[in-house]
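Enquirer: coords below, sequence missing:
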């Protein structure tokens, strides 16, 4: 793959992930080329790739950022919980001492970000990515990358719910403790429970049952 093509794809994906482009937004080839400083050919190829991955949806002749309905959201969280749980299970068995130390440091450092949903969301992605890598299973990492690309289609983070950031950080602490203890079953269960609670919070946010800090 040409480097410029990869850059165009990554730039657009990052823009979706960071909320520059939200579900329902229309992506125009010429506008993207100008905004991202990339020629139109790699932009066109990147848009085709994103459409193939269902991150973009065709609306007539235009492409818009896809959105997830309730069933798709539920399906995504089921897959995410199982794959993330497996990653934590494997990390408890295969992570190096240095990788475990990094996870512990992440939990401690993230305490400074409480009350900042956007910063916590970025830190949360880094934390989960570190667990994926610590599983030392490249095929699992690839599948989780696909799942997390789809997570970019969610317009808000569950960490925006009042009190969710503190609870999530406590859950991260429990996951790391299980990995530190090399308890693979406990690590997997802790991470699956963490994803389940995040899903419940998201459903409550979407229904307006809980308040948001943003």
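Expert: Received it, and whenever you're ready, just let me know what you need. The model shown is predicted, which means the values in this text are computed figures rather than measured ones.
Enquirer: hey, let's count contacts and neighbours off CA atoms from now on
Expert: Will do.
Enquirer: where exactly do the helices run in this protein?
Expert: 3-17, 29-36, 40-52, 70-94, 97-110, 117-134, 138-151, 164-180, 184-207 (DSSP state H).
Enquirer: of all the ones you listed, which lies closest to residue 158?
Expert: Among the helices of the chain, the nearest to residue 158 by C-alpha to C-alpha is helix 184-207 (5.1 Å).
Enquirer: Could you give me the buried positions within that closest one?
Expert: Neighbour-count burial for helix 184-207, counted by 16 or more other C-alpha atoms under 10 Å, picks out 184-199, 201-203, 205.
Enquirer: go on, stretch 154-170?
Expert: 154-162, 164-166, 168-169.
Enquirer: Distance from that stretch to the middle of the chain?
Expert: 13 Å (C-alpha atoms, centre = their mean, to the nearest Å).
Enquirer: Can you give me the end-to-end span of it?
Expert: Its start and end residues considered, stretch 154-170 measures 23 Å (C-alpha to C-alpha, to the nearest Å).
Enquirer: One more: stretch 104-116?
Expert: End to end - C-alpha to C-alpha - stretch 104-116 spans 20 Å.
Enquirer: Tell me the gap between it and the middle of its chain.
Expert: Distance, centroid of stretch 104-116 to centroid of chain: 17 Å (C-alpha atoms, centre = their mean).
Enquirer: Could you do stretch 11-26 as well?
Expert: Going by C-alpha atoms, centre = their mean, where stretch 11-26 is centred and where its chain is centred differ by 13 Å.
Enquirer: let's bring in a second model and compare:
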């Protein structure tokens, strides 16, 4: 007879405790991930367990587990005599990241021109309009922008491309706060997005890819400008 049958109450309690720990760790991970994603906790910023535990309303153990997981994903690193910090990209790494992003997203746009459904095209239009309407809230604009790009990747109907993009998204978090922080910049992005969607609707893969490439190159220019201003 197994121990679970001999001591059922002990195993039930143990499972409840384990379940609570897992839930708390997941909550801590999601909250810390989101704080880094939207730039509330920026690149190079030190992560203190006791402060994060207080901030997110959990104990230090789930925070420690969340930090370990984010470290395994390359988002957090440990520095000697400093401790855990959000990884900070240098300028050559930012350029490399965008070079990869251009390849992936231009390919996604070209493939989406063949496969995107009418519903997905309508979603892209709606997201672009929503982004313009949220221009007074940079964090919301950035979130909608991410949804827009992910929608195109998913419309490409290629699971390997989607997996690569998801991996790349973690690296994009290390760029820090969004550069979509002025009305002029958002208006420009809105126009570029509209050009991409127009090409997708015409099923013109080459034009869609070029429009995405131009969009990413513009984004890189603004990102490098922000990097220089804060270096």
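Expert: Sure thing, it's come through. From a predicted model like this one, the values you see are computed outputs, not experimental measurements.
Enquirer: Aligned to residue 64 of the first structure, what sits in the second structure?
Expert: Matched by TM-score structural alignment, residue 64 of the first structure corresponds to residue 85 in the second structure.
Enquirer: what residues are up against the equivalent of residue 55 of the second structure over in the first structure?
Expert: Under the alignment (TM-score structural alignment), residue 55 of the second structure pairs with residue 35 of the first structure. With contact set as C-alpha atoms under 8 Å, 6 or more residues apart in numbering, residue 35 of the first structure has no partners.
Enquirer: Check residue 110 of the second structure too.
Expert: Per C-alpha under 8 Å, 6+ apart, neighbours of residue 110 of the second structure: 156, 204-209.
Enquirer: One more: residue 103 of the first structure?
Expert: 127, 130-131, 176.
Enquirer: what's the most distant pair in these?
Expert: It's 130 and 176 that sit farthest apart of those, by C-alpha to C-alpha, at 11.1 Å.
Enquirer: Quick check: the spatially most central residue of the first structure vs residue 188 of the first structure, distance?
Expert: Nearest to the mean C-alpha position of the first structure, counting by C-alpha atoms, centre = their mean, stands residue 148 at 4.0 Å. Separation of residue 148 of the first structure from residue 188 of the first structure (C-alpha to C-alpha) stands at 18 Å.
Enquirer: between residue 130 and residue 176 of the first structure, who's got more neighbours?
Expert: Neighbour totals were compared for residue 130 of the first structure and residue 176, and residue 176 leads with 27 against 19 (other C-alpha atoms under 10 Å).
Enquirer: when you align them, which residue in the second structure goes with that one?
Expert: Match for residue 176 of the first structure (TM-score structural alignment): residue 197.
Enquirer: and its match, what does it touch?
Expert: Residue 197 of the second structure neighbours (C-alpha under 8 Å, 6+ apart): 121, 124-125, 208.
Enquirer: 10 Å instead, please
Expert: 109, 112-113, 121-122, 124-125, 128, 152, 191, 203, 208, 211-212 (C-alpha atoms under 10 Å, 6 or more residues apart in numbering).
Enquirer: Could you dump those into a markdown table with distance to residue 27 of the second structure added?
Expert: Below are these laid out as a markdown table (distance: C-alpha to C-alpha, whole Å):
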| residue | distance to residue 27 of the second structure |
| --- | --- |
| 109 | 34 |
| 112 | 34 |
| 113 | 38 |
| 121 | 34 |
| 122 | 33 |
| 124 | 30 |
| 125 | 33 |
| 128 | 30 |
| 152 | 29 |
| 191 | 37 |
| 203 | 42 |
| 208 | 39 |
| 211 | 38 |
| 212 | 35 |
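Enquirer: Nearest to residue 19 of the second structure among the residues you listed?
Expert: residue 152 (36.5 Å).
Enquirer: how close does that closest one sit to residue 109 of the second structure?
Expert: 6 Å.
Enquirer: overlap in contacts of those two?
Expert: Joint contacts of residue 152 of the second structure and residue 109 (C-alpha under 10 Å, 6+ apart) are 115-116, 196-197, 200.
Enquirer: Show the buried residues in those.
Expert: For those, buried by 16+ other C-alpha under 10 Å: 115-116, 196-197, 200.
Enquirer: Need the max-distance pair from these.
Expert: 115 and 196 (14.4 Å).
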